[in-house]
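Q: need coordinates for the below:
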Amino acid sequence: MRTSIEVLRAFLWKEAVVLRTDRMVLPYLVAFPLIMAALLSSAFGKIPGVGNGANQAVPGFAVMFAFYGITFLGISHYREHGWGVWTVVRASGLPRPLLLCGVVLPYFVLGVVQFAITLTIGWAAYGMQVTGSVAAFALTVLSTELAIIGVAVVLLNVTSHMSSMQQANHVVVLVGAAASGALLPYQTMPTAVQVLAHATPQFWALQAMKGICSRHLGVAGVLPDVAVLLGMGAVLLTIGVSAFDPARSRRIALR
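A: Prediction:
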């Protein structure tokens, strides 16, 4: 057991070094949602029923771009296959759940950091309100990231090369953002889209975050949304971990 933990620690350290050397990842995940929020907060505030536009724009774009973390996770994993690193990792003898833990845990942490920076700047500089509790925000962020990692593991299982992973995640990001109210306020969406939104993790994350911003929700108030996010994450991870084949060939290119 101790040997497995030491190998996993080395694996996680390797992923952290890769993330640190790729200097565009965190700026992309933080800068773009803040730019979008700066451009659209005022416009959102003019829509009836929205109130403070920053309460819509900052959480909305933070959630939307958090799902792009899946793309970077996929790029990292497919590079490992292309460069032959994954063969070495497999030779370590780590069981399948720990192998996947080494793949996804750095990106879970990255996502939490992305949310923390984006939401803090949104509150300090954009006028986003926090009428509820910070603890409720933290709980919502952690459960949202669990759901995101669940989606990532499923996408790793249904794709076989880097391009297909990126394309599949674009669909997840854009459809989820459009349906859930991350791109535009939920109440402006057609009824059919509002129904579809309930099937997306983005919807439940935004329900909780906007409630914390505008409706004084504390930990108890966000528990229903958090429970759905945790349920989604648990189901997706169970499916993804059980289907994951470490020996499966994966390619960087479409050949």
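Q: rest of the way, CA atoms for contacts and neighbours
A: OK.
Q: residue 189 and residue 92: what is the separation?
A: 50 Å (CA to CA, to the nearest Å).
Q: let me fix that: residue 101
A: 14 Å.
Q: would residue 235 count as being in a helix?
A: Yes - counting by DSSP: H, G, I helix; E, B strand; the rest coil, residue 235 is found in a helix.
Q: could you find the closest non-adjacent residue to it?
A: Leaving aside its chain neighbours, residue 235 sits nearest to residue 150 (7.8 Å; criterion: CA to CA, 6 or more residues apart in numbering).
Q: check which helix or strand the one you found maps to.
A: Secondary structure from DSSP states H and E places residue 150 in helix 134-158.
Q: chain center to that helix, what's the gap?
A: Chain-centre distance of helix 134-158: 6 Å, with CA atoms, centre = their mean, to the nearest Å.
Q: got the contact list for it?
A: For helix 134-158, contacts defined as CA atoms under 8 Å, 6 or more residues apart in numbering pick out 66-67, 70, 73-74, 104, 107-108, 111-112, 115, 165, 168-169, 201-202, 205, 208-209, 212, 217-219, 222, 226, 229-230, 232-237, 239-241, 243-244.
Q: ok, of those, which come out buried?
A: 66-67, 70, 73-74, 104, 107-108, 111-112, 115, 165, 169, 201-202, 205, 208-209, 212, 217-219, 222, 226, 229-230, 232-234, 236-237, 240-241, 244 (16 or more other CA atoms under 10 Å).
Q: one more sequence to fold, the one below, so I can look at both together:
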Amino acid sequence: MRPEPAAAGAAPAHRTWVMTRHTLVLLIRDPGTPLAYTVMSLVLLSVLHPVYDRLATPGTAGIVQAAPGIAVMFTLLALDVAGQLLLSERTWHTWDRLRSGPASLAAILAGKALPLIALFLTQQSVLFLFATAAFGFPLTAGTWRLPLLALLWAACVTSCGLALGVHARTQGQLAAASDIGALTITCLSGCLVPLTVLPHWVSTVAPATPGYWALHGFQAAVTGDTPAYTHSTAVIAAITAAALLASGRRIRR
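A: Next up is the predicted model:
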């Protein structure tokens, strides 16, 4: 008997929910790394906030540079959390069973990605709320632009982390790729130190990093620079799509 349209549509959604619930259980059982990154971001913001005030361009509050930069930095450092979810399935020898089940590739990736996006959104929200309460970050000036960019950036980091998890063969490879990549992007994008005080060549290569566009997108969100915000969101969305495509092609192979 052919399933009813509602039932047929409900099956993929149910499989996605099952994958999402499974991923949530894995994250809840080992919350140490995300929690540590969140606390470390608050500590680093508190320590470096005065430095950013001195380095900020005239007419711009240092917290507008500091809070987005540190938010981008510690979200990038959590790349290994995303990659670990797929690598663990392979090291536990459950990946083949997962792929041979009724869940589609899209359902598997969505089930892995949704809890991670929620995790990264929470991490960014805690930092921005802390920056607003403690240092006067203009949170309300971001209106709808700030949460939208936070969502896009969370999806971008999630997709890049999943791509690393698909391509890495060992825990060591994943850790090296995620840590070195996160630190390199953080330094080259101006998230940790403003580009104005770095060597000139860093400013030249900075636009090649996703962190650069996330940083400038967050800043444009609160300053009301619509062209810069639109450009940043478009680039981040393109990077997200490319990472998901790379993950899907690797999984099929």
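Q: can you give me the TM-score here?
A: The TM-score (TM-score structural alignment, normalised by the length of the second structure) is 0.87; 244 aligned residues with a CA RMSD of 2.1 Å.
Q: all helices of the first structure, in order?
A: For the first structure, the helices defined by DSSP state H cover 2-21, 25-45, 53-66, 69-82, 85-91, 96-125, 134-158, 162-180, 191-197, 201-214, 219-243.
Q: which residue in the first structure lines up with residue 67 of the second structure?
A: Applying TM-score structural alignment, one finds that residue 67 of the second structure aligns to residue 58 in the first structure.
Q: that match against residue 31, yeah?
A: No - look at residue 58 of the first structure against residue 31 with CA atoms under 8 Å: they stay out of range, at 11.6 Å.
Q: neighbour count: these two, which is higher?
A: A count of neighbours by other CA atoms under 10 Å puts residue 58 above the other of residue 58 of the first structure and residue 31, at 31 against 16.
Q: residues contacting that one?
A: By CA under 8 Å, 6+ apart, the neighbours of residue 58 of the first structure are 33, 34, 37, 41, 118, 119, 122, 128.
Q: hmm, which of those are common to the second structure?
A: Retained in the second structure by both residues aligned by TM-score structural alignment, their matches' CA atoms under 8 Å are the following of those: 37, 118, 119, 122, 128.
Q: what is the nearest of those residues to residue 160 of the first structure?
A: Proximity of these to residue 160 of the first structure (CA to CA) peaks at residue 118, which lies at 32.3 Å.
Q: name the nearest residue to that closest one, sequence neighbours excluded.
A: Nearest in space to residue 118 of the first structure, with sequence neighbours left out and distances taken as CA to CA, 6+ apart, is residue 30 at 5.8 Å.
Q: now the aligned residue in the second structure for that neighbour: how far from residue 173 of the second structure?
A: Aligning on TM-score structural alignment places residue 30 of the first structure opposite residue 38 in the second structure. Look at residue 38 of the second structure and residue 173 of the second structure: by CA to CA, they are 24 Å apart.
Q: ditto for residue 148 of the second structure
A: From residue 148 of the second structure to residue 173 of the second structure the distance is 32 Å (CA to CA).
Q: swap in residue 30 of the second structure?
A: Residue 30 of the second structure sits 21 Å away from residue 173 of the second structure, going by CA to CA.
Q: and the two? which has more neighbours close in?
A: Just comparing residue 30 of the second structure and residue 173: by other CA under 10 Å the higher neighbour count belongs to residue 173, 14 against 10.
Q: what's that one aligned with over in the first structure?
A: Here residue 173 of the second structure is matched to residue 164 in the first structure, going by TM-score structural alignment.
Q: tell me how far the residue nearest to the spatial centre of the second structure lies from residue 73 of the second structure.
A: Of all residues in the second structure, the one closest to the mean position by CA atoms, centre = their mean is residue 157, 2.9 Å from it. Plainly put, residue 157 of the second structure is 11 Å away from residue 73 of the second structure if you go by CA to CA.
Q: tell me who's in contact with the spatially closest residue to residue 33 of the first structure that is not a sequence neighbour.
A: What sits nearest to residue 33 of the first structure in space, not counting adjacent residues and going by CA to CA, 6+ apart, is residue 61, at 4.8 Å. By CA under 8 Å, 6+ apart, the contact set of residue 61 of the first structure is 33, 34, 36, 37, 182, 183.
Q: which part of the first structure matches stretch 107-122 of the second structure?
A: Counting by TM-score structural alignment, stretch 107-122 of the second structure sits on residues 98-113 of the first structure.
Q: superposed on the second structure, what's the mean shift for that stretch?
A: Stretch 98-113 of the first structure, aligned to the second structure and superposed, deviates on average by 1.6 Å (mean CA distance after the TM-score superposition for the first structure).
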